[in-house]
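Undergrad: what would the 3D arrangement of this be:
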Amino acid sequence: MFSQPMILTVERISMQRIDTSCRLPIGVATMKSRPSFVAFSILFVVILSMLVLSGCQFIWDSSTDPNPVSPETQRPTARSNPLQELSFVQLLDTVHVQLQEAERGQIQRTILDWQRGLSDDHNRLLSPNFVRGASGIVLEFLDSPSTAIKQASRLTTVNEHEVNSLAILQAYLCTWNHDCENAIKFLATVPAQISQESEDRARRLWQIIRGTCAYRQLDVHDLGERSNEDHWWSLATMLSNSHTPSELHQSYREWRENYPDHLAAKFAPTIVAGTQPRIDQIALLLPQTGPLASAARTIRDGFLSAHLHSNYASDINIEVYDSSLQEITSLIERIIAEGADLIVGPLDKERVATVLAEPTYEVPVLALNRTILDNLSHPDIMQLGLAVEDDAVEVVRYLHSIDLRRVVLIMGAEYWSIRSGLAFKESAKNSLDLLDEIQLANMSQVADVVADVLHVTQSTARHEKISSIVGRDSLEFVTRRREDIDAIVTFVERDEFASLAATLHYYFGGDIPILATETSFRGLERTSTYSEGALFTAMPVTLHEFSFFEQLKVTYPDVEQHLALYAFGADAYRASMWSYDLRRGHQITGYTGILQQDSRGVIHRQPIWGIIKDRKISSLHNLSRLTNRPKSLL
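TA: Predicted coordinates for the structure are as follows:
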């Protein structure tokens, strides 16, 4: 690191300091003579005598000090870092929360700051090698999930505490990788050492099965009650099949009586074991005439069918009102006077806006649509809608989580496509790099649009220009596309998507991940080979079989054609029954997705993810199957 002249300079300075006097200021020459031993002795005695005579002056009298300072506070304090107080498992909990909304760089800084704050007595029950190796695996996951999972399987442990911490680490890695089965397996099979560990482990397991993993047991598990792991999946079945809190509470009580020693029987969240205010009468406000009448009838049938499917249908009275015949605020006042405990509706946005403009109501209101204006929100009025904006936001969240940042957006000319595109851009403006944005006017544009987006047109033009310059038409030439696109997001109809997928393969872009919505595949039993590997957001009822909808198909032959509206009606019933928990920020499982209310009263829907595999529509099991390209995930 140092040059030879610098080294020689340092040596000369060091020798000169040796040759100067120790009694005079540094640099005063002494003709290279050195003090004798006697001089040193005399100087030492003088200094020692002065210290002895004046030593009492250095005794601190705290009684006379106006601002006494304890010995502990006299020490220099290090910069406060709350991350240093976290154990390794608490760090995993923190990262799990950040992965839902924080940027990748922020998560990396959290882990690195925590590592820098480690000390010998930090995580005393875990060896330093284990702590640093395990936290390094979390960092590795941000770049390569599959590599991190393999490293975790090879991590060695020296005591039971490390075994437990490793199981929690592996469970979180699987959860972040959407591998629900192994996440449950790791947490359910490792015994906890103390009661607090048992409660924390139960909390993490409940957290897994209350999310999108609740749907996985519908098509991948035979619930034979054979193991501790199977018990958790049976609880997930209760969550996805229960239409009302009373139904869930009763099912849980019966399950707990059969398995009193199970961890879930000892520790349960309030949404499972708690109570809710009683609802005796519901008013359902839907238009029976006008342009929304047909959709309203389907929503009504889904709502009432979900009610009749419940075990407690006889305990609640539901009255249906025609919202198109009377001014909405007057109708609501009359309904409240008649004793309704909950109002569900209206459906059209204009009447929803009128309801939101009112200062307050004496009973809860669940509107069946939502506005996009913040000034028309009301924290006491819930807004449930089957909005395409929720799918667009989920696409952004997913791209962010798998670290695909440079994207191309392709929209169709339909109203829903434009709405989805606008929501996508608004949500992505601070986290993704939008390389290009295309709106298709008609199918004939697809080939030209894809060629331009992939820069194939420019590549061909360069070849033609060079050929004209050198005067040869037979130059060897291979068309090349641009390489900076991480993913392509499409909000298009299914015919447009099929054409886009085929054209991408033709122009050497078949390896670019494509993300879409289920609209691009609705009604298809098999897709083209060019759609293989495409990802799309979907309602759980589209990808999984629910016993309720199997029964519904017997009563209503048009369920397949209007599946979304039937599912929305059933979710409206669920949201009304779980309104108490929704208003407190809890999430519930619905047929259209995971439902959760924000501070404005808007109930957002988190869809699940599907993938085209072997030309068939199926659910996406984990992120490692996203693509064969060497891209960074999470």
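Undergrad: only C-alpha atoms from now on, for both contacts and neighbour counts.
TA: Will do.
Undergrad: flag every buried residue along the helix or strand harbouring Arg256.
TA: Counting by DSSP states H and E, the element that carries Arg256 is helix 245-258. Residues 245-249, 251-252, 255-256 are the ones in helix 245-258 that count as buried (16 or more other CA atoms under 10 Å).
Undergrad: isn't Ala570 right up against His309?
TA: No: look at Ala570 against His309 with CA atoms under 8 Å: they stay out of range, at 10.2 Å.
Undergrad: so between those two, which is more surrounded?
TA: The residue with more neighbours, out of Ala570 and His309, is Ala570; 26 against 14, by other CA atoms under 10 Å.
Undergrad: which parts of the stretch 151-300 of the chain are helices?
TA: 160-176, 180-188, 195-209, 217-220, 228-241, 245-258, 263-266, 270-273, 293-309 (DSSP state H, counting those that start in this stretch).
Undergrad: tabulate those (a markdown table), appending distance to Leu409.
TA: Converted to a markdown table, the helices of the stretch 151-300 of the chain look like this (distance: least, CA to CA, whole Å):
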| stretch | distance to Leu409 |
| --- | --- |
| helix 160-176 | 26 |
| helix 180-188 | 30 |
| helix 195-209 | 32 |
| helix 217-220 | 33 |
| helix 228-241 | 34 |
| helix 245-258 | 41 |
| helix 263-266 | 45 |
| helix 270-273 | 39 |
| helix 293-309 | 31 |
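Undergrad: Val10: which of the ones you listed is closest?
TA: Val10 sits nearest to helix 160-176 of all the helices of the stretch 151-300 of the chain, at 50.1 Å, using CA to CA.
Undergrad: packing partners for that closest one?
TA: Judged by 3 or more CA pairs under 8 Å, 6 or more residues apart in numbering; DSSP states H and E, helix 160-176 is in contact with helix 88-98, helix 128-143, helix 145-154, helix 180-188.
Undergrad: Val478 - that's part of a strand, no?
TA: No: judged by DSSP: H, G, I helix; E, B strand; the rest coil, Val478 forms no part of a strand; its state is coil.
Undergrad: number of residues surrounding Val559?
TA: With other CA under 10 Å as criterion, Val559 counts 19.
Undergrad: any idea which element the residue nearest to it when sequence neighbours are not counted lies in?
TA: Distance criterion CA to CA, 6 or more residues apart in numbering; nearest residue to Val559, sequence neighbours excluded, is Lys553 at 5.7 Å. Using DSSP H and E, Lys553 maps to helix 547-555.
Undergrad: next, the buried residues of that helix.
TA: For helix 547-555, burial by neighbour count (16+ other CA under 10 Å) applies to 549, 552.
Undergrad: which residues are contacting that helix?
TA: For helix 547-555, the surrounding residues in contact (CA atoms under 8 Å, 6 or more residues apart in numbering) are 305-306, 309, 559-560.
Undergrad: stretch 95-112 too?
TA: 83, 91, 135, 139, 142, 172, 176, 397, 400-401, 403, 431, 634.
Undergrad: run this one through as well so I can compare:
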Amino acid sequence: MIACLRLLSALCLAALLAACVSSPSSSLGELPRTPDASIEQLLDKAASSKSAEDAALLRLSAADLAFKQKDFPRSARILEQVPLDSLKPGQQVFASTLAAELAMSRNQPKAALTALAHPSLQRTGELPAEQQVRTYSVHAAALEADGQALAAAEQRVLLAPLLSGDAAKANNDAIWALVAALPAEQLQQPTSNATLGGWASLAFAVKSAGTLEQQQAAIDTWSKQNAGHPAAAQLPSALVKLKELASQPLTKIALLLPQEGPLAGVARALRDGFMAAHLQAQKDGQNPPAVQVFDSSRISSLDDFYRQAQAAGVQLVIGPLEKPLVKKLAAYPQLPITTLALNYADAGQKAPPQLFQFGLAAEDEAREVARRARADGMVRAVALVPSGEWGDRVLAAFRQDWQANGGTLLAAERIAPPVGLAQQIANLFQLRQSEGRAKSLQSAVGGNVAAQPSRRQDIDFIFLASTPQQAQQIKPTLNFQYAGDVPVYATSNLYSASGDVNQYNDMNGIRFCETPWLLDNSNSLRKQVVQQWPQAAGSLGRLYAMGVDAYSLAPRLGQLKALPDNRVEGLSGSLTVNPNQRIERQLPWAEFSGGQVKRLPDTPR
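TA: Next up, the predicted model:
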């Protein structure tokens, strides 16, 4: 009886294992199937198999089962035992796909793309739909992670006909996200895939339009001209959202700013910039929303304020400015009205979906310096920043962006008082070691040796965040310490917009990012504001520019959220919304040259 049971068990196991390896074959070869056997049983059977092909297929099944059980190291070890070149083409696609999936589990997109470069992948379209979905999906993910957005979109276009329902909708949204992020010039280049070309032309049409109404018209025109395209049959979710936004025009705004207290002066500049843009819209014949001003310095309850605003028909709140109030708003799970705060909550603080945050963040400028230096071919940096919390934030933002994109930060120093600045820079550039070597040489030869101290040569540039007064001391000190040829990239804090030629001469050669407001005197709205408030021509102009831009952002927040690649070309910078719904600024560049401020080409995007 026991012998019969053993025989029955053996027969059952054989049947289970046979389900993993089908006997019929074709030029592509049979693919592994999801087995009912365990990994150990599959490996035991492979070890005892007399057929090399069956053994390889059993190991492929075992490796795949380990991957599905998320035992990635074991899956990789088993896959290494499968001789890829001895497999038939379909099995090679299966093995290469699994190798790519394992590489992506280790966050190694280049290794995944190497696995997917096997010649057998050209026959993916001949395989069962399930395998095609798997191969195209990992290929798209690897290309996207490697920064190849258009190629990733092409893989998702190949994937699209194989999907239905929610999976098809998610894939459509993913294609849109990829093509919408491409620059306009790339969208205009011809593609070999007509469907992908249709996606690109849709993205270009939307990107070329400005207002919500213009974008809606562009989408409708494209849909009529491309009625058979998958995107015309099922618009991406982001474009559906745009249609909804276009049908809900903004008619009333609450401007929430303090009229008393330490921030009243800042609030006044923001308010004047905001209202100047509002009056300009009226003069241009637009139908701008009504604006009702509220005093945040008198608010005792945010809940009461929002109830009052709702009762008044407010659809959007601009403000508050005070950081404690912004932090309170960020702590709400939901807000009754969409709000554009004019300051930031703490970094990392989770905010409700109705809250956007906008300010003149120094962190934006630190990231802008990192972008610019990368574009100019720099690799190794040192940093000079002030002591204190502001300096800490600026340095942290620069360090994170710079190192995340392959840059090296060799050293970071807090700017010393004037009396210690020369010694600090000498230490930073290791000039004292050079002087010591010269003295040792003089001692060795027993006489005077003409030797000019030399600085360390591994510093490509200096990242500088400082006041104008500090910068006036730092640049001449660099010249004196034989480091005047080291490029200096700075944030806008060193620019006073005073027109002081002597001050500018002291900073000769320093490159810095700045708001368009202070670098472009030709803007007509700026001219009107400066004529009425002359202080707007100086460093306070940044606040007026922010007020103008808050007005420009008001009707476009939903648009920027739905289309993250869209920008508002503002007077405080080129504005986008990041995934945390914080407005980020990309700034133009200038250089002090001969006592003047010389505008530089913008950083490539």
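Undergrad: quick check: TM-score for this pair?
TA: The TM-score (TM-score structural alignment, normalised by the length of structure 2) is 0.62; 448 aligned residues with a CA RMSD of 4.5 Å.
Undergrad: same list, the buried residues of helix 245-258 of structure 1, but as a markdown table with distance to Lys349 of structure 1 please.
TA: Output for these, formatted as a markdown table (distance: CA to CA, whole Å):
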| residue | distance to Lys349 of structure 1 |
| --- | --- |
| Pro245 | 29 |
| Ser246 | 32 |
| Glu247 | 32 |
| Leu248 | 33 |
| His249 | 35 |
| Ser251 | 37 |
| Tyr252 | 38 |
| Trp255 | 43 |
| Arg256 | 44 |
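Undergrad: tell me which element the aligned partner of Phe294 of structure 2 in structure 1 falls in.
TA: Counting by TM-score structural alignment, Phe294 of structure 2 lines up with Tyr321 in structure 1. Using DSSP H and E, Tyr321 of structure 1 falls within strand 317-322.
Undergrad: could you check the angle helix 293-309 makes with that strand?
TA: 180 degrees (axes from the mean of the first three to the mean of the last three CA atoms, to 10 degrees).
Undergrad: and strand 317-322 of structure 1 against structure 2, how far off on average?
TA: Mean deviation of strand 317-322 of structure 1 relative to structure 2 after superposition (mean CA distance after the TM-score superposition for structure 1): 0.7 Å.
Undergrad: could you check the angle whichever helix or strand comes after that strand makes with strand 317-322?
TA: Later in the chain than strand 317-322 of structure 1, the nearest helix or strand by DSSP H and E is helix 328-337. Relative orientation of helix 328-337 of structure 1 versus strand 317-322 (the same axes, to 10 degrees): 160 degrees.
Undergrad: buried residues of helix 328-337 of structure 1, list them for me.
TA: 328, 331-332, 335-336.
Undergrad: mean offset of the helix or strand following that helix relative to structure 2 (after superposition)
TA: Counting by DSSP H and E, the element after helix 328-337 of structure 1 in chain order, helix or strand, is strand 342-344. Compared with structure 2 after fitting, strand 342-344 of structure 1 has a mean deviation of 1.4 Å; criterion: mean CA distance after the TM-score superposition for structure 1.
Undergrad: what helices and strands are in contact with whichever strand or helix holds Ala396 of structure 2?
TA: Using DSSP H and E, the element containing Ala396 of structure 2 is helix 389-404. With contacts taken as 3+ CA pairs under 8 Å, 6+ apart, helix 389-404 of structure 2 sits against helix 362-375, strand 380-385, strand 408-414.
Undergrad: can you tell me which of the ones you listed is nearest to Ile2 of structure 2?
TA: Nearest to Ile2 of structure 2 among these is strand 408-414 (70.4 Å), distances taken as CA to CA.
Undergrad: by contact count, what packs against the helix or strand following that closest one?
TA: Using DSSP H and E, the helix or strand that follows strand 408-414 of structure 2 in sequence is helix 418-428. Secondary-structure packing of helix 418-428 of structure 2 (3+ CA pairs under 8 Å, 6+ apart): helix 468-480.
Undergrad: average offset between whichever helix or strand comes after the helix it packs on and structure 1?
TA: In the C-terminal direction, the helix or strand that comes right after helix 468-480 of structure 2 (DSSP H and E) is strand 488-490. On superposition with structure 1, the mean distance recorded for strand 488-490 of structure 2 (mean CA distance after the TM-score superposition for structure 1) is 1.0 Å.
Undergrad: and the equivalent of Tyr551 of structure 2 over in structure 1, what does it touch?
TA: In structure 1, the residue matched to Tyr551 of structure 2 (TM-score structural alignment) is Tyr573. Contact analysis of Tyr573 of structure 1 by CA under 8 Å, 6+ apart lists 243, 303-304, 306-307.
Undergrad: over to Asn508 of structure 2?
TA: Residues near Asn508 of structure 2 by CA under 8 Å, 6+ apart: 475, 591-595.
Undergrad: again, 10 Å this time
TA: By CA atoms under 10 Å, 6 or more residues apart in numbering, the contact list for Asn508 of structure 2 reads 472, 475-476, 502, 591-597.
Undergrad: one more: Val449 of structure 2?
TA: Listed by CA under 10 Å, 6+ apart, the contact partners of Val449 of structure 2 are 438-439, 441-443.
Undergrad: just list what the strand holding Tyr321 of structure 1 packs against, helices and strands only.
TA: Other helices and strands packing on strand 317-322 of structure 1, by 3 or more CA pairs under 10 Å, 6 or more residues apart in numbering; DSSP states H and E, are strand 281-286, helix 293-309, helix 328-337, strand 342-344.
Undergrad: how about residues contacting it?
TA: Contact with strand 317-322 of structure 1 is made by 279-289, 293, 300, 304, 307, 328, 331-332, 335, 340, 342-346, as judged by CA under 10 Å, 6+ apart.
Undergrad: show the buried residues in these.
TA: Using 16+ other CA under 10 Å as the burial test, the contacts of strand 317-322 of structure 1 include 281-288, 293, 300, 304, 307, 328, 331-332, 335, 340, 342-346 as buried.
Undergrad: matching residues in structure 1 for stretch 324-344 of structure 2?
TA: Going by TM-score structural alignment: stretch 324-344 of structure 2 matches residues 350-370.
Undergrad: buried stuff in the matching stretch?
TA: Neighbour counts over stretch 350-370 of structure 1 (16+ other CA under 10 Å) mark 351-353, 355-356, 364-370 as buried.
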